[in-house]
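Colleague: for reference, the sequence and a predicted model appear below.
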Amino acid sequence: MILPIVAYGHPVLRKVAEDITPDYPGLDKLIEDMWETMYASNGVGLAAPQINRPIRLFVVDSAQIFVNMDDEEKEENDYPDAPGVKQVFINAHIVEEAGDDWPYNEGCLSIPKIREDVYRAEEVTIEYMDEKFHKHKKTFDGVTGRIILHEYDHTDGKLFIDYLSPLKRKLYKRKLDDISKGAIQVDYKMLFPKK
C-alpha cells in the first residue's frame, strides 16, 4: 500500500525516533509499504518518520541511481559504491564517520522541489538490524553512504536543510511555508501539516 509522505513542518520530522523490537506490530507489512511508497515517489531512500512513524527504521535502494547511468558516466564520476545496495535498516546507530566532507546535491521527498549541495563525510560505519533482526556493522561510502546519512538524519529529527547556511534557509522560507500548507504540486501522496 502506498502511504502518504509527511511534508515539511510536521512535528514527527523533528522527533528523535525510538528503537523497535522484533514484535513491533505489522513490521513486515510496514517495510513492504515503505518500499512501495518509496518507489511510487521515485525515491532512493525513505525513513519511517516520513510516513508518520517515529521509529528507527529506514530503507535504501542506491542501486536505483546506477540503473539509468551509462558506463562512461560511472567511470567519469568514480562511484566507489556502484552498483549500490538495497537494504532495510532497523535501530541504526552511527559508529563513525570518516574521510573528507564532500558536496552532493540533495533533495527530500518531505521537502519537494528544493535541492541544495550538502557536505557529508565520505564514509559512514553503522550498526543496524536487518528485517530479520540480524545485527550488522558495515561501512558504506559514495552515494550509498550519502543516502544512509540522509535517512539516518530523519531518525534523529534532522533534515538536509539544517546543513544550509542561515541565509539560504531564509531564502527558502516562503517555499518551505508553501510546502507545509500544501501549496505545491507533487506526483505522490503527501500529508501536509497546515492544510
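Modeller: Received the coordinates, thanks.
Colleague: from here on, just use CA atoms for contacts and neighbour counts.
Modeller: Fine.
Colleague: next, count neighbours for the nearest residue to I147 once chain neighbours are set aside.
Modeller: With Cα to Cα, 6 or more residues apart in numbering as the criterion, I147 has its nearest non-adjacent residue at 6.6 Å, and that residue is G45. Residues lying near G45 (other Cα atoms under 10 Å) number 25.
Colleague: next: V16.
Modeller: V16: 17 surrounding residues under other Cα under 10 Å.
Colleague: now do A47
Modeller: 28.
Colleague: repeat for A92
Modeller: By other Cα under 10 Å, the residues close to A92 number 22.
Colleague: and it, what is it in contact with?
Modeller: Applying Cα atoms under 8 Å, 6 or more residues apart in numbering to A92 gives the contacts 56-57, 126-129, 152.
Colleague: can you tell me the SS state at it?
Modeller: Following DSSP: H, G, I helix; E, B strand; the rest coil, the label given to A92 is strand.
Colleague: mind checking which helix or strand the most far-flung residue of the chain relative to its centre is in?
Modeller: The centre of the chain is farthest from one residue, E72, which by Cα atoms, centre = their mean lies 27.2 Å away. Here E72, judged by DSSP states H and E, is contained in helix 71-77.
Colleague: can I get the contacts of A92 in TSV with distance to I90?
Modeller: Output for the contacts of A92, formatted as TSV (distance: Cα to Cα, whole Å):
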residue	distance to I90
R56	6
L57	5
I126	11
E127	9
Y128	6
M129	5
Y152	10
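Colleague: what about versus this one:
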Amino acid sequence: MQLRVTQYGEPVLRQAGKKVEVFDEELRNLVSDMIETMYAEEGVGLAAQQVNKALMVFVMDVSHLPGEELDYQLDGLRQPIDLIMPMALVNPEVEVLPGKKVFGEEGCLSFPNIRGDVPRAEAVKVDFQDINGKPHTLVCSGWVARVVQHELDHLHGRLFIDLMDKRQLRTLDSKIKRLKQNSRKALME
C-alpha cells in the first residue's frame, strides 16, 4: 500500500528513530509499503520518518543508477545489483571510511522540487539487520554511499538542507519556507 510522504515542516522528520526490537509481520508490511511508496514517488531511498514512523529503518533501490557509479559489497561479495535491490536496512550503524568528502546534488521526497549540493563521505561501511533480524555489512562508495548517508541522516532527524552551504541555502530559502508553511497548514486541516 502506498503511504503518504511527510513533507518538510512535519515534526517527525526531526525525530530520531527508535531501534527496531521486533522483527515481525508488522515490520515486513511497513517495509513493503515503504518500497511501494519509494517506487511510486520515483525515489532511490525512503526513511521511516518520511512515512510518519520514527524508527531506525530505511529502504533503497539504486539499481537503475549508472553501473559505473555503483561501488558496493554486501557481506564481502559484489552480487548483481538486481539480486540485492530493493534493500531494507534496519538499525543501521555507519562508519565513515578513510577518504575525502565529495559534493553531489541531492533531492529529497520530503522536499519536492528542492535540490542542492551536499558534502558526503566518499565511502562508508554500514552494519545493519534485514527484515528478519539477520546481520549484514554493506561497504560502498559513490552514489550508493550517498544514498545510505542521506537516508541514515533521516533516521537521526537530520535533513540534507542541514548540510548545504549557507549561501546556497539562502537561494532556496523562500521555497523552503513556503513548503514548511504549507506542510504545517495541511497538518492543521
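Modeller: Yep, that arrived. The model shown is predicted, which means the values in this text are computed figures rather than measured ones.
Colleague: if we can go back for a sec, contacts for the helix holding E72 of the first structure?
Modeller: F66.
Colleague: from L171 of the first structure, how far off is the residue nearest the centre of the first structure?
Modeller: By Cα atoms, centre = their mean, the first structure has its centre lying nearest to E151, at 3.0 Å. E151 of the first structure sits 24 Å away from L171 of the first structure when distances are taken as Cα to Cα, to the nearest Å.
Colleague: again with R120 of the first structure
Modeller: Distance, R120 of the first structure to L171 of the first structure, using Cα to Cα: 22 Å.
Colleague: more neighbours, those two?
Modeller: The neighbour comparison of R120 of the first structure against L171 (other Cα under 10 Å) goes to R120, with 20 against 11.
Colleague: if we ignore the residues flanking it in sequence, what's nearest the more buried one?
Modeller: Counting by Cα to Cα, 6+ apart, D101 is the residue found nearest to R120 of the first structure once chain neighbours are left out, at 4.7 Å.
Colleague: with V139 of the second structure instead?
Modeller: Using Cα to Cα, 6+ apart, the closest residue to V139 of the second structure is K125 (4.4 Å).
Colleague: the one you found contacts E95, doesn't it?
Modeller: Yes. Checked against Cα atoms under 8 Å, the pair K125 of the second structure and E95 is within contact range at 5.1 Å.
Colleague: so where do the helices sit in the first structure?
Modeller: Counting by DSSP state H, one finds helices in the first structure at the ranges 27-40, 63-67, 71-77, 142-155, 166-171, 173-181.
Colleague: tell me which of those sits nearest to E18 of the first structure.
Modeller: helix 142-155 (8.1 Å; Cα to Cα).
Colleague: residues in contact with that closest one?
Modeller: So helix 142-155 of the first structure is contacted by 13-17, 44-50, 54-58, 60, 62, 79-81, 84-85, 92, 120-124, 159-160 (Cα under 8 Å, 6+ apart).
Colleague: now do 7 Å
Modeller: Under the criterion Cα atoms under 7 Å, 6 or more residues apart in numbering, residues 13, 16-17, 45-47, 49, 55-56, 58, 60, 62, 79-81, 84, 120, 122-124, 159-160 lie in contact with helix 142-155 of the first structure.
Colleague: distance from it to the second structure after superposition?
Modeller: Superposed on the second structure, helix 142-155 of the first structure shows a mean distance to its aligned partners of 0.5 Å (mean Cα distance after the TM-score superposition for the first structure).
Colleague: onto which residues of the second structure does that helix map?
Modeller: Mapped onto the second structure using TM-score structural alignment, helix 142-155 of the first structure spans residues 142-155.
Colleague: what's the burial count for L167 of the first structure?
Modeller: Count around L167 of the first structure with other Cα under 10 Å applied: 9.
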